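Q: Sequence first, then the predicted structure:
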Amino acid sequence: MTGQQDRWAELTGGQAGEEYARRFARLAASGHDVHGEAAFCDALLKPAARVLDAGCGTGRIAVRLAELGHHCTGVDVDPSMLAVARRDAPAQEWLLGDLARLDTLGLTPGFDLVLAAGNVIPLLAPGTEQAVVRQLAAALRPGGLLVTGMGLDAAHLPLPEPPVTLEEFDHWCAEAGLVLRRRSATWSGDAYVPGCGYAVSVHSLPAV
């Protein structure tokens, strides 16, 4: 643990919730599909699965997964983002907390799927990435899935350069006991090839 501010807070000052929600509302109103991540995860799940949306932001994905019949908990460190989630879906569970200290939030482990979309991993506080991956893996049931989406170049990140490589991320996953099952270049499932600017990865915790 470094005690450093996460990269997201450095970019936004912790006040991005309402504007972030408006951005996706505009996309939806213009005809864009804003539920690609939820559809991707739903295809991996059995009905009524337990899902942890780690770095849930305004709750867009978790709300959609709940609409599809899953039991979703959202965790985020940004109060402005969670304020939107709680307003839009007050019946769902939304927790304020640091993903590097996920085990202090009172969650019952054994999630079928843990999701870290929206560049959650690259926007963590520097030096906490490995600890976060370890915490996310620990939240899974045996056979459960960790699904992540992350930009690998400046064109796919709100940063001038990527702070995390895919090789580093895979190494942290392996150290946490996770196995890579599949990887795509988009949430629509387009084939991943080396050099892609974005990676959607599905790791699993092997069944005992």
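A: Arrived safely, thanks for sending.

Q: all contacts plus neighbour counts: C-alpha atoms, from now on.
A: Noted.

Q: neighbours of the closest residue in space to Ala191 that isn't next to it in sequence, just the number please.
A: Spatially, and ignoring its direct neighbours in sequence, Ala191 is nearest to Ser184 (5.0 Å; CA to CA, 6 or more residues apart in numbering). Using other CA atoms under 10 Å, Ser184 is surrounded by 18 other residues.

Q: quick one: Ser184 from Pro109, how far?
A: Separation of Ser184 from Pro109 (CA to CA, to the nearest Å): 27 Å.

Q: Likewise for Leu65?
A: Where Pro109 is concerned, Leu65 sits at a distance of 19 Å (CA to CA).

Q: max-length helix in the protein?
A: Counting by DSSP state H, the longest helix found in the chain is helix 17-29.

Q: Whichever helix or strand comes after it - contacts with which helices or strands?
A: Per DSSP states H and E, the first helix or strand lying C-terminal to helix 17-29 is helix 36-42. Other elements packing on helix 36-42 under the criterion 3 or more CA pairs under 8 Å, 6 or more residues apart in numbering; DSSP states H and E are helix 60-67.

Q: Against that first model, consider the following:
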Amino acid sequence: MPVPDNPWLAVTGGTAGPGYAARFADLAAQGEDLDGEARRVHALLGGRSGDVLDAGCGTGRVGIALARLGHRVIGADLDASMLDQARAAAPEIDWRLVDLTELRLDHPVDAVVAAGNLWPLLTPGTHAAVIEVLARHLRPGGLLVAGFGLDAEHVPFTLPDGVPFPTLAAYDDACAAAGLRLVTRTADWDGEEPYDGGGYAVSVHEKPTRSPREAEVRDGDRPARA
């Protein structure tokens, strides 16, 4: 049986769902706070309900927490075993089995959240294409909020041989190419610890409400009418 090109599927064999769900259930039973990512996205949206895409949603932990906060959630992942757990936990949410390069929504969203090390786990060669797809689905003013590890210390499993960790600079380049601008970056999901070049980053990028040309011509610099 050939090894999948995607690092996550290559490492887990596409069977990790039950184990992940059980692990998070145990953490919740121990009183661990599992909703920090959802609270951050909710705060970034001004505490108002909106349309949110949970990209690389896994077992649905973040998406379910966002739904409890009043958001309309779509979750997308390419691991059927993870989505089985998400559907069992919250069948009312729209969970989609899809490679993000092929994602097509019928409406734009206010935010995309990628909280589960999505960036290093994308199929090699698809990173820029995935960011372009996510950016395309954002409304003007919409946010891409992504947190991920940048080295083996900050990702809880080893990538397959020959698969390097994609860099933060490459992420920023992909976002810029997709028309997104960096709003803020921290080392935590609370949005409090400044990012100092460490191995984990949470980045918030925005889709501008104006075109780059419109953004250059500010009110005081607009050409006089003839």
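A: Arrived safely. Treat the numbers as computed from the prediction; the structure is a model and nothing was measured.

Q: For Leu65 and Pro109 of structure 1, indicate the residue with more neighbours.
A: Between Leu65 of structure 1 and Pro109, counted using other CA under 10 Å, Leu65 has the larger neighbour count: 24 against 15.

Q: Next, count neighbours for Leu123 of structure 1.
A: 23.

Q: hmm, I was thinking of Thr12 of structure 1
A: Neighbour number of Thr12 of structure 1 under other CA under 10 Å is 11.

Q: Look up how far Pro162 of structure 1 lies from it.
A: Counting by CA to CA - Thr12 of structure 1 and Pro162 of structure 1 are separated by 18 Å.

Q: again with Gly57 of structure 1
A: Where Pro162 of structure 1 is concerned, Gly57 of structure 1 sits at a distance of 21 Å (CA to CA).

Q: Of these two, which one has the most company?
A: Counted by other CA under 10 Å, Gly57 of structure 1 and Pro162 do not tie: Gly57 has more neighbours, with 29 against 19.

Q: Kindly indicate whether Asn119 of structure 1 is helix, strand or coil.
A: coil (DSSP: H, G, I helix; E, B strand; the rest coil).

Q: what lines up against it once you look at structure 2?
A: Aligned counterpart of Asn119 of structure 1 in structure 2: Asn117 (TM-score structural alignment).

Q: burial count for that match?
A: Counted with other CA under 10 Å, Asn117 of structure 2 comes out at 18.

Q: again with Gly17 of structure 2
A: Gly17 of structure 2: 20 neighbours (other CA under 10 Å).

Q: dump the residue contacts of the residue lying closest to it once chain neighbours are set aside.
A: In space, and not counting its chain neighbours, Gly17 of structure 2 is closest to Met82: 4.0 Å by CA to CA, 6+ apart. Taking CA atoms under 8 Å, 6 or more residues apart in numbering as the criterion, Met82 of structure 2 is in contact with 15-18, 20, 58-60.

Q: average distance between the longest strand anywhere in structure 1 and structure 2?
A: Identified as the longest strand of structure 1 according to DSSP state E is strand 140-151. Aligned to structure 2 and superposed, strand 140-151 of structure 1 gives a mean residue distance of 0.4 Å (mean CA distance after the TM-score superposition for structure 1).

Q: Would you check the span in structure 2 matched by that strand?
A: Residue span in structure 2 matched to strand 140-151 of structure 1, by TM-score structural alignment: 138-149.

Q: Show residues contacting the matching stretch.
A: By CA under 8 Å, 6+ apart, stretch 138-149 of structure 2 touches 41, 108-120, 134-135, 154-155, 189, 199-210.
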